[in-house]
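In: Structure for the following, please:
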Amino acid sequence: MAFDGCFVTGTDTGVGKTLVSAALLHALQQHHARVVGMKPVAAGLVEQGGGWVSEDVLALRAASSVAVPAALDNPVALSEALAPHIAAQRAGHTLSVAQLLAAHHALRALADVVVVEGAGGWRVPINASETLADLARAIAAPVVLVVGVRLGCLNHALLSAEAIRADGLHLAGWVANRVDPAMPCAQENIEALRERLGAPLLGQLPWFDTPPDARRVQLQLPPDWQ
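Out: Just a heads-up that it's a prediction; the model follows:
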């Protein structure tokens, strides 16, 4: 089956999922004409142009090769930077996998490849019974895991990989992002994960004082994505 997209998750929040998703979008444009990013649920908005939007969504749009309606690339935008189900409850909204999946299906009709960026880690709830992992399962796309390289990352990464596979999905690769510049033995931790995760390392991101241009982030795409 032809490659038509992936789902980007992380070991936690703040580990660089948006940067990696944007870098993937740029890399995929070398092989696919219509490439678009999707943030199904964004919690935490900034004011721009008289409206409110997620900075993550802005980054994905800037890295996409096609423009699509906001209701498709970010069907749910919540003002408070909280866990999605809590932010939705406080805003009087109800989230569901069916709602997010419908937007993804519509987006697929407008693009050759869709890069979906999750929120937080793998099992982030969106309501009382569903998580974003359920959306990833419904999409059935290969998964890229962004590992925030800091103390505790070995356990977080290995448990995340185990959960992804337990949900029947393919872990296509992972990216190591050095989010803690003072972490001792960072490279040794990356090598330990290279030996244990059972998926290719697509790239290593050094510590950045300020977020870099995603076009300058070098990632190695799996061969069947090209």
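
In: only C-alpha atoms for contact and neighbour calcs from this point on.
Out: Noted.

In: hey, which helix is longest across the chain?
Out: helix 153-166 (DSSP state H).

In: Check which helices and strands that helix sits against.
Out: strand 143-148, strand 171-177, helix 186-196 (3 or more C-alpha pairs under 8 Å, 6 or more residues apart in numbering; DSSP states H and E).

In: List the contacts of that helix.
Out: Identification of contacts with helix 153-166 by C-alpha atoms under 8 Å, 6 or more residues apart in numbering yields 11, 121-122, 143, 145, 147, 170-171, 189, 192-193, 196-197.

In: one more time with 6 Å
Out: Outside of helix 153-166, the residues within contact range by C-alpha atoms under 6 Å, 6 or more residues apart in numbering are T11.

In: What ranges does the protein have for its strands?
Out: Counting by DSSP state E, one finds strands in the chain at the ranges 5-10, 35-38, 41-43, 46-48, 51-53, 76-78, 113-117, 143-148, 171-177, 201-205.

In: Just name the most buried of those strands.
Out: Mean neighbour count (mean count of other C-alpha atoms under 10 Å) peaks for strand 35-38 among the strands of the chain, with a mean of 30.

In: To compare with the earlier structure, here is another sequence to fold:
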Amino acid sequence: MARSFFIAGTDTDVGKTTVAAGLLHVARSAGLSTAAVKPVASGCELTDQGLRNSDALALLAECSLALDYATVNPFAFEPAIAPHIAAREAGLELTVARLVQAVQPVLARQADFTLVEGAGGWRVPLNGSEYLSALPAALGLPVILVVGVRLGCINHALLSAEAIARDGLVLAGWVANIVDPATSRLEENLATLAELLPAPCLGRVPRLAEPTAPQVAQYLALPM
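Out: This is a model prediction of the structure:
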């Protein structure tokens, strides 16, 4: 049975793609077909093939279905800035309707396990009146929250979980990604997150020098 999830983060640079690629690898290792889409990516590099984003490429590498780059990352912007600003500078308006239209071809492939990865945190603007969080709401996708574990992560995680619930979405699980292994009272922080977040923990990913999907997969479990 095909299952699809939205990957959200408590902030930018908390390891959404690292975790997403790891989860896709877990699914592939279990014999499931996989697909992914990162509809909006800023911070892309101009190549002979066009703009390419390292996060989108990492997801593409873990897709068992044959997908081209433009399908996985339909909206790519060169500057590493907020997507709505990057889009505006490129003369393009991002809308929820356009993103839904861009994501649908991947969901329609009906892979056993599909991930739609967001950008930044939960409440990232698309334009003057819409937010990226409206995309999983429009698609009815359950959410996997990547918590960047560092000072302040409990507040960020709980506020994100509250916003996800307020938007009418199900938090299917969360992943502790140890961004700062020197976090004071690390175990106590993780215990507090486990106690207060209203969803199961899908894994605890340690700080890795150069994380690969197979490495990260060792620390993860798929949502039930």
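
In: can you redo the helices and strands packed on helix 153-166 of structure 1 as TSV with distance to L101 of structure 1?
Out: Conversion of these to TSV gives the following (distance: least, C-alpha to C-alpha, whole Å):
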stretch	distance to L101 of structure 1
strand 143-148	16
strand 171-177	20
helix 186-196	32
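
In: Show me the one of the ones you listed that comes nearest A42 of structure 1.
Out: strand 143-148 (17.7 Å; C-alpha to C-alpha).

In: Check the mean deviation of the closest one from structure 2.
Out: Comparison of strand 143-148 of structure 1 with structure 2 after fitting gives an average deviation of 0.5 Å (mean C-alpha distance after the TM-score superposition for structure 1).

In: How about residues contacting that strand?
Out: Looking at what lies outside strand 143-148 of structure 1 - C-alpha under 6 Å, 6+ apart - the contacts are 6-11, 15, 171-177, 179.

In: Among the residues you listed, which pair sits farthest apart?
Out: C6 and V179 (23.0 Å).

In: Count the residues that sit near E62 of structure 2.
Out: 23 (other C-alpha atoms under 10 Å).

In: what do you get for L196 of structure 2?
Out: Neighbour number of L196 of structure 2 under other C-alpha under 10 Å is 12.

In: same deal with E78 of structure 2?
Out: 17.

In: Could you tell me which residues make contact with it?
Out: S42, G43, C44.

In: Dump those into TSV; add distance to L158 of structure 2 as well.
Out: Shown next, in TSV, are those (distance: C-alpha to C-alpha, whole Å):
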residue	distance to L158 of structure 2
S42	26
G43	28
C44	31
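
In: and which of these is nearest G91 of structure 2?
Out: Using C-alpha to C-alpha, these come closest to G91 of structure 2 at S42, 14.3 Å.

In: nearest to L222 of structure 2, of the contacts of E78 of structure 2?
Out: S42 (27.6 Å).

In: Ignoring the adjacent residues along the chain, who's closest to the closest one?
Out: Nearest non-adjacent residue to S42 of structure 2, counting by C-alpha to C-alpha, 6 or more residues apart in numbering: F77, 4.5 Å away.

In: Please report the distance of the one you found from S4 of structure 2.
Out: Separation of F77 of structure 2 from S4 of structure 2 (C-alpha to C-alpha, to the nearest Å): 25 Å.

In: before we move on, the earlier item: where in structure 2 does the longest helix of structure 1 fall?
Out: With TM-score structural alignment applied, helix 153-166 of structure 1 matches the range 153-166 in structure 2.

In: Any chance of a markdown table for the strands of structure 1, columns distance to H105 of structure 1?
Out: Formatted as a markdown table, these follow (distance: least, C-alpha to C-alpha, whole Å):
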| stretch | distance to H105 of structure 1 |
| --- | --- |
| strand 5-10 | 12 |
| strand 35-38 | 11 |
| strand 41-43 | 15 |
| strand 46-48 | 27 |
| strand 51-53 | 22 |
| strand 76-78 | 15 |
| strand 113-117 | 10 |
| strand 143-148 | 18 |
| strand 171-177 | 22 |
| strand 201-205 | 27 |
